[in-house]
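> build me a model from this:
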Amino acid sequence: MRTALVIGTGLIGTSAALALAGRGVAVHLRDHDPARARTAAALGAGTDEAPEGPVDLVLVAVPPAHVAATLAEAITAGLGRGYLDVASVKGGPKRELEALGLDLTAYLGTHPMSGKERSGPLAATADLFEGRPWVLTPTRDTDTEVLNLALELVALCRAVPVVMDADAHDRAVALVSHTPQLVSSMVAARLEEADETAVRLCGQGIRDVTRIAASDPRMWVEILSANPGPVADVLSGVAADLDETVRALRALQSADEDKRRDGASGVEDVLRRGNAGRSRVPGKHGAAPTVYETVAVLISDQPGELARIFADAGRAGVNIEDVRIEHATGQQAGLVQLMVEPSAAPLLGKALQDRGWSLRTT
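Next up is the predicted model:
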């Protein structure tokens, strides 16, 4: 791949353009808002000047509702040898293109499973896709050259290719991406009118659950409008669990011992099923989930403290597998939770204590 045209210079389009440009591909940028294309170009993602002729790859990074029309225009104009899109839904755009009667041998639908709460070119980074799954949905009609271009794009962005059927992809993202967004927003919405004293009690748990609730509502309306059926199916199952859990909690208020026992059993059931589902989420580098030991250390909110604690862990010969920081409300301190292999936890704890760190139980 020597040349590419990226249509749509939001977070995903600009990030892909930055990755391609950084690896020697001549990237041309186009957006319905020329100012966004100029911004992406100023960031080093390519040039906002039109290509002189057909490019090797046309990458369409526009909202799902506009994917089919944008691709149809590009294909009809012969802008490239291969055409990909990066929309978060795949079945709908594919069917829209088929209904237009276009030759789709040069088209392949894709979806990088990566993003941020922020949007727009200024949020873009060249490493956004590194190590992340990038779904490819080829059909029997997809030209081999186009599939190779898609695989090259994924490799240049240092992502991991995953081949799926388009409709299977849409059902999957309804479960692992679209429904979590809505549930996160619903929980966060409970905070809008909450008493200030309750909000001040927010800890890491509520921060984890509501992190993605900060996402752009307009963007998510477009995404959910393109995949409403599968999302509604998943939410229907969640709603059934909610109804059962509400009944179980009400039973716990009963004066009848048998009802309280049934209520406790119902709550435990949903919690255990949650444990089982969480255990299936892939762990580090996509491997099977690993249970790590947590070493919690009190840390002050001062420059260089995180670097110092990581350096001390390195001197002890311990690899930090994951890290979380829980901030103390109203204080210039917090807990840094270092996740390590269980066998390494005692060694790390002693080494950090020897270097003056204060450990806490979690």
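
> CA only for contacts and neighbour counts going forward, please
OK.

> count of residues packed around R280?
10 (other Cα atoms under 10 Å).

> one more, for comparison:
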Amino acid sequence: MAPRALPEPVLVRGTGLLGTSIGLGLRAAGADVLLTDPSPSAQAVAVDIGAGTALEEAPGARPGTVVVAAPPDVTGQVVVDSLRAYPGAVVLDIASVKAAIAAEVAAAVESGAITPGDAARYVGTHPMAGSERSGPVAARGQLFTAAPWVVCATAGTDPAAVGTAEELARTLGATVHRMSAADHDASVALISHLPQIAASLVSSRLQETPAASLALAGNGLRDTTRIAASDPQLWVQILAANAPEILGILYGVREDLDRLIATMEDPTAPGARLDIAQLIAEGNAGHARIPGKHGGPPQSFALVTVIVDDTPGQISAVLHDVGAAGINVEDLRMDHSAGYEVGMLEISVLPGRKQELADALSAHGWKVV
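Sure, this is the predicted structure:
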């Protein structure tokens, strides 16, 4: 059953990707979940896949917890409405920008729309999980497993409400991080919003690219542009809400681009090559600071590349032989060779096990590059 610290039933207001995934995860944990959404079709899909019961099917229900999973541009409004409509409930939201919503709640207190006691029941949160796909059909209950879930309480937040927010995150398998709303917004501007902008800008350059050129693309381009497939309407709201934090970072990126452009305009000038090398090295240094496996310190792994046919069962067969060798796979990715029906399976292992794995796979008949 769901932990007692999570007051039930849990009402999820918004049945998009995240709201529906929360419903699925809570239902799997045994919680009583109610769902509502302005879109009848989105709500119906969420109900049909088992994320919860439609709110209108539970007349008189008194939610103990309300999760606001509405679009970012109306989240603050829905939070205030929830605090007024459900006076006994803890209300939390999962929007990706926090300071603007906290300001709306504070403004509602000042206007008399809600009381300070109501505001104390509100907790801003942000699960750092998602997908370039959207809508309830893309939802899955395991979406938040091992993902960071930021809780942004204030000095006036009821500790019991904070406990409820943290219990919700843990019930869904996430890892709780406490931050202020301002620190959260500054952090996501760099680690989430800037990558989205960069991916979209790079991908926009591909619109008129000849097909013959795109046929040469490998994992480098795919990795860089994967999140460019995200929902434009959602990102309009996110970027507009966090514009002040993002702008400062973009100014820095512009300085780096101007510096690179000036260097590339005369690449044989004295010091030009050194400047290019320094720019790449600065990228190396930044990349090296990204946490490694399980959030631990960054660690370099060795790659063992195996050529496999593009036929069913090849990847599972390779992994079976890796397991038989008693070697743990630290990471895995697949690249495809243009024009050939083969793939290159890149297996990351601890450096000291690289040769051992290469020898073991070769002995099983695999072509190791």
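
> what about E98 of the first structure, distance to G91 of the first structure?
11 Å (Cα to Cα, to the nearest Å).

> so the two - more neighbours on which side?
Ranked by neighbour count (other Cα under 10 Å), E98 of the first structure and G91 place G91 first, with 19 against 13.

> helix, strand or coil: sort out the residue nearest the centre of the first structure for me.
Geometric centre of the first structure, nearest residue: S114, 4.2 Å, by Cα atoms, centre = their mean. Classification of S114 of the first structure using DSSP: H, G, I helix; E, B strand; the rest coil returns coil.

> now it. Nearest residue, chain neighbours left out?
In this structure, S114 of the first structure finds its nearest non-sequential neighbour in F129, 6.0 Å apart by Cα to Cα, 6 or more residues apart in numbering.

> show me the contacts for whichever residue in the second structure pairs up with the one you found.
Aligned by TM-score structural alignment, F129 of the first structure pairs with F144 of the second structure. Taking Cα atoms under 8 Å, 6 or more residues apart in numbering, we find F144 of the second structure in contact with P127, M128, A129, L172, G173, A174.

> which position in the second structure aligns with D312 of the first structure?
That one, D312 of the first structure, aligns with D321 by TM-score structural alignment.

> helix or strand: which one has its match?
helix 314-324 (DSSP states H and E).

> the next helix or strand along the chain from that helix aligns to what range in the first structure?
Later in the chain than helix 314-324 of the second structure, the nearest helix or strand by DSSP H and E is strand 331-336. Using TM-score structural alignment, strand 331-336 of the second structure lines up with residues 322-327 of the first structure.

> from I261 of the second structure, how far off is the residue of the second structure positioned farthest from its centre?
Farthest-out residue of the second structure from its mean C-alpha position, per Cα atoms, centre = their mean: P270, at 43.2 Å. Distance of P270 of the second structure to I261 of the second structure, given as Cα to Cα: 15 Å.

> what does V150 of the second structure give?
For V150 of the second structure, the distance to I261 of the second structure - Cα to Cα - is 38 Å.

> who's in contact with the helix ranked longest in the first structure?
Scanning the first structure for the helix with the most residues, using DSSP state H, yields helix 228-252. When contacts are defined by Cα under 8 Å, 6+ apart, helix 228-252 of the first structure is touched by residues 170-171, 174-175, 178-179, 224, 259-267, 270.

> in helices, which of these fall?
170-171, 179, 224, 259-267, 270.
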